[in-house]
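>>> sequence unavailable; structure follows:
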């Protein structure tokens, strides 16, 4: 027997009226209200389906759904011929991963069909035949594989998170046509795969973003199973996500977000957590199960502490997206749209827009201004034209963008360190940068499930740079499948050939080094890294000094016995499919088309039009090359498209030779600088003084800025500074006073004594807690 929603409501009302038991009636009404609210969150409200950008988006959704509909063919082991989910080796999780992923994708395709059926303007709206086909597909998947009597195979994620997420949407959209029996079957299936025990302890795969997703699975069973106990479990199970952590998964006091214990993950898992919690807050607000724990404010604070610092002109910086950078264009993607830093950034922005409703008035005003600013500046991939953004998310973001009462917030300036994940960001007028490092605390890189198998050196000091109006497609434009993985910008690496996935999966590969980090006064910053190569004998000391218009880069003690060449990559610019950006070296314009390579000894500067100026601070030879590189997303991700892609690159690097001993480099980059500005800086040889560039200490002084900054890898003295232990120090002198910023990147010293032999009036001590001035003269 199939029971309609009307019959359920009538039954509930009768029970309440006869027995006068108010709580059950209220609970039943609440479940219906929550289901209706979830449906509206999925479909969106307040938009005009006949106006752009919604009209085109809905038509595209209809076209995608029509293509999926035409190819759906229920058969044993598959719902679509290209998505076989029958597990050939049920006892081998690794080898059967693809089959469970195909199961998840099958449900995802049904969600696309159901959304096209439920949304207006798709050409399939309310199509009765399509509705019957979707339900047939659901019945097929339940009877064949996803049911309460089935043992899971392959990756746990698909069973506990991926499929339940799609089911929650499918059941919300189709509820009135499914009947009680089907709903009960789906609730039983999800409860089977996601029992109470899945959130019993905050460990393993039940932390951070994964925990938030598991809570959504439990919410599905609570709402559609009308189960108050599961609702309470879901509400309470999210509580461990909020407290700040000092190690492992979660948010850190410094704004870091880590998942999989060792991986900086603000841009992917962090985005998932943001979207999930924002949806939970919006869905449960005002209900019996509203999330009201005081810890929720810690998460609201994360919008500006953890997420916004890594968003720039609509993109989220790749250094905090883990293996997600390799996803690009998936094989068989019906949208044929690349997943990149802008798409990931837009997802975070959409999450913030959803969270606005649960924020204070002051927070909401700030967040709306940031959203409007990001949207206004994202010229590479306009936010409101993102085809991967749902209509509902688009409606929420567009309402903010179109609100004349919301002023657009400009990009901030300043330097932020995130020692909890060995990352930093730097913003100055006209450009932004980010640095990715690794240590015993943070992985070289993460790969898993066949993803990001050549990300080996992305944690070896990769320096990302973006311009305010140029370079915002540098890493978006098929960088990851085409760039030379041994020449990531900013890194020093051995050219030793590494295997795909070298070092192990899920962040297992971590260097046995602790001196990684730096210091900042909020405007300027210094960072350093004790480098130990991945599966290599390479060792080095590297430092970066972030200023208003430049990053000064020093390297020393570069030593290796791999029997291979070692290179320090000053930069590696993606010039696009046909870029011929002018390159000038010491006044001479160089050839503009690849292939081309030349070695320059004693050059003072190079300038790449539209990108940056490079000033060489030592006489060592540099190699500059243009090349066209071809690759595919499949090269870096087993699930990626095999379609060849070609991009042109200009690379500047120092060749240290085979098995160098104590080699080094010194240069500075001026992001976005003109040729004239680069030439002027090269001529001003005294602008930056390199105080030392050795394996023990690396430091600079820029007198015009009043900046002295030193990375002490051992105790000692330099440039008016003397320290009792290894540390990083930045001093800034100005007419208003002197600021001294000190950090212990090793995080092991109980006391560090710093003596500054310079002006001492009006001290400001960055990170004042635990700092004592013992004497001033």
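Yes, it's here. Note that the structure is predicted; figures quoted are calculated from it, not measured.

>>> from now on I want contacts and neighbour counts done on CA atoms only, so please keep to that.
Fine.

>>> quick one, what contacts the closest residue to residue 120 other than its chain neighbours?
Once flanking residues are discounted, residue 120 sits nearest to residue 49: 6.5 Å by C-alpha to C-alpha, 6 or more residues apart in numbering. Taking C-alpha atoms under 8 Å, 6 or more residues apart in numbering, we find residue 49 in contact with 55, 58, 120-121.

>>> presented hereafter is structure B, for comparison with structure A:
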């Protein structure tokens, strides 16, 4: 490790900025932090890794097994040259390592950088040329400033000049942050104050709320590539850039403002980290990255959390609780409190309880559907149609994507194709439906989606409580010759599958006739059917390859046993429906024998989907048109389509919460009538406008 750089620890021990400035000038201070961030933590391991790279490292600094002419858009071979140099530079600059100051190694490092400059490899993917390469060059050059020998001034100047690729001012969101980061490195290397200010301004400019443009939204979701859900993926890149810059410039004139720290902290703690179950993230928030191997397992998140704690020490306890949970040092339930949020800008719902997570992704003509691009996520055409991520332990969906049946994404209603269908539009495109939204009080809520995609129409809704999520579908139509199905789940098989009919004993798909209030149970999750239902269940071995879904991976066959359950609505359904209640987090199927459902499904038709929870005395209703629904003695009338929730407070007092799923109305008239005493109250609720269209508004009333 670079021992001379102690400034970050001084800062943490409470030294004032004046003490820091007395020891270092601003540039040296910040560059020292960058160097420390990239320095060796385990010398023996780095030395061993460097030794392995010497074999094919030629005198001119190139590696014999790298094709420097490659132009691939993903897994671009030439970038491996810089990655290997990073390992060797770490070994060379580490004072505790065996290669520190080795002149022969330094000469080859210099040759390797000269070779790179002369060859100037380029990818057909702009990201490598304008983001990845300049960033890596900047980090290498900064690290080498702390070696015992210095690069020739001419070579260093040439490489710094070569870093001038990409224009941060023309980019948004994570792309802006990525390019501005190598501006930042270049400013440090050249001690250019104007460039340093520009770089920091560009880096921190995205730490602000935007209305529908790429970046951090007013609901604290994150979108990139148009209005497309990317809480992870590009959202994670955004966080990485902010965490780096925030740590580097702390206690300097360039430090983040209190307002910027607050925005960053809220997105990271209250949104991004809430999409985790243990160290596994919700597949809904990765965008096209869902097709990348190991992407859902975030083994290094703990390091970013530790750095975030330095930027936002006020919330140190919460950062540490998150780190323990995400690092699996504590149980997935550790310090998890009930939380529910519908993100009206991104068409996404988070529902979290200590013993499970149940999240939903939908789409509308205001948001882009899941994208395919760079030959990634080739089959994700139904990922935006009500995909439900149900996690109890965490790894339920980890690396299952190569063997998924892609028209049976958990939670979705779609046509049943003979073979998986490729996405035929790239980089995301707006949905066709206007009706998509949800109501939320941060603990409970309801989400609704009027599906209109791939020759299927349906009205789908989810009603979220503590122990139950009620899943309803109605008015399902299709003129397609293919069958239409609704998938309950498709996840790794883990243990036996039980049901109220019989245990599943065959791998082959089996159709089960489940009586009213019958159930299906697998891996801590139960599916209860309020009415008689025909449910198809499979525990078969499924086969595929990573190459099939992402052409940057190999074609080797992968397989595994999968639990898959779905309802078949047949060909060309006219007004079909479904209803099932999910109970996640149960210890075993025996718990179902004691379960007495508090759920009353009041209506599930083309106009209204309504559910009442008896224990919570909580009503949730989706109105697809103006109309009336009577729920547990309460007559509710609305004059426009809406998603509504009525909470019982003390005595006769009620709280009415509403949201506009079309995001076009300014007011909603709601009438509540108590059937017992005839008392009626008429409300005219002013709905949120501007960037808050579609968010929840509440009013209290006494009946």
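It's in. Given the structure is predicted, the values throughout are model-derived calculations rather than measurements.

>>> returning to that earlier point: the residue nearest to residue 120 of structure 1 sits in which helix or strand?
Per DSSP states H and E: residue 49 of structure 1 is located in neither a helix nor a strand.

>>> equivalent analysis for residue 677 of structure 1, please.
Per DSSP H and E, residue 677 of structure 1 falls inside helix 675-683.

>>> tally of neighbours for the alignment partner in structure 1 of residue 620 of structure 2?
Matched by TM-score structural alignment, residue 620 of structure 2 corresponds to residue 709 in structure 1. Per other C-alpha atoms under 10 Å, the neighbour tally for residue 709 of structure 1 reads 32.

>>> part of a helix, is residue 709 of structure 1?
No. The assignment for residue 709 of structure 1, made by DSSP: H, G, I helix; E, B strand; the rest coil, is strand rather than a helix.

>>> before we move on, back to that, pull out the buried residues from the helix holding residue 677 of structure 1.
675, 678-679, 681-682 (16 or more other C-alpha atoms under 10 Å).

>>> OK, contacts around residue 173 of structure 1?
Contacts for residue 173 of structure 1 were tallied using C-alpha under 8 Å, 6+ apart; they are 39, 114-115, 118.

>>> 10 Å instead?
35-36, 38-40, 42-43, 111, 114-115, 117-119, 167 (C-alpha atoms under 10 Å, 6 or more residues apart in numbering).

>>> of the residues you listed, closest to residue 435 of structure 1?
Taking C-alpha to C-alpha as the measure, residue 435 of structure 1 lies nearest residue 42 of the contacts of residue 173 of structure 1, at 36.4 Å.

>>> what's the counterpart of the closest one in structure 2?
In structure 2, residue 42 of structure 1 lands on residue 38 (TM-score structural alignment).

>>> ok, residue 740 of structure 1 - contacts?
519-521, 707-709, 729-733, 754, 756, 760, 763-768.

>>> ok so it is a helix residue?
No. Using three-state DSSP, the assignment for residue 740 of structure 1 is strand, not a helix.

>>> how near is it to residue 538 of structure 1?
33 Å (C-alpha to C-alpha, to the nearest Å).

>>> cool, residue 727 of structure 1 as well?
22 Å.

>>> so these two - more neighbours on which side?
Using other C-alpha under 10 Å, the more surrounded residue of residue 727 of structure 1 and residue 538 is residue 727, with 29 against 23.

>>> what lines up with residue 428 of structure 2 in structure 1?
With TM-score structural alignment as the criterion, residue 428 of structure 2 lines up with residue 507 in structure 1.

>>> and residue 306 of structure 2, by the same measure?
Under TM-score structural alignment, residue 306 of structure 2 pairs with residue 353 in structure 1.

>>> its match contacts residue 368, doesn't it?
Yes. Assessed by C-alpha atoms under 10 Å, residue 353 of structure 1 is found in contact with residue 368 at 7.3 Å.

>>> quickly list what's touching both of these two.
In contact with both residue 353 of structure 1 and residue 368: 397, 399-400, using C-alpha under 10 Å, 6+ apart.

>>> apart from its chain neighbours, what residue comes closest to the counterpart of residue 459 of structure 2 in structure 1?
Matched by TM-score structural alignment, residue 459 of structure 2 corresponds to residue 541 in structure 1. Spatially, and ignoring its direct neighbours in sequence, residue 541 of structure 1 is nearest to residue 530 (4.9 Å; C-alpha to C-alpha, 6+ apart).

>>> ok, the one you found - contacts?
For residue 530 of structure 1, the contacting residues are 437-439, 460, 511-517, 539-543, 557, 695, 713, by C-alpha under 10 Å, 6+ apart.

>>> ok, 8 Å please
Counting by C-alpha under 8 Å, 6+ apart, residue 530 of structure 1 touches 513-516, 539-542.

>>> all set, thanks.
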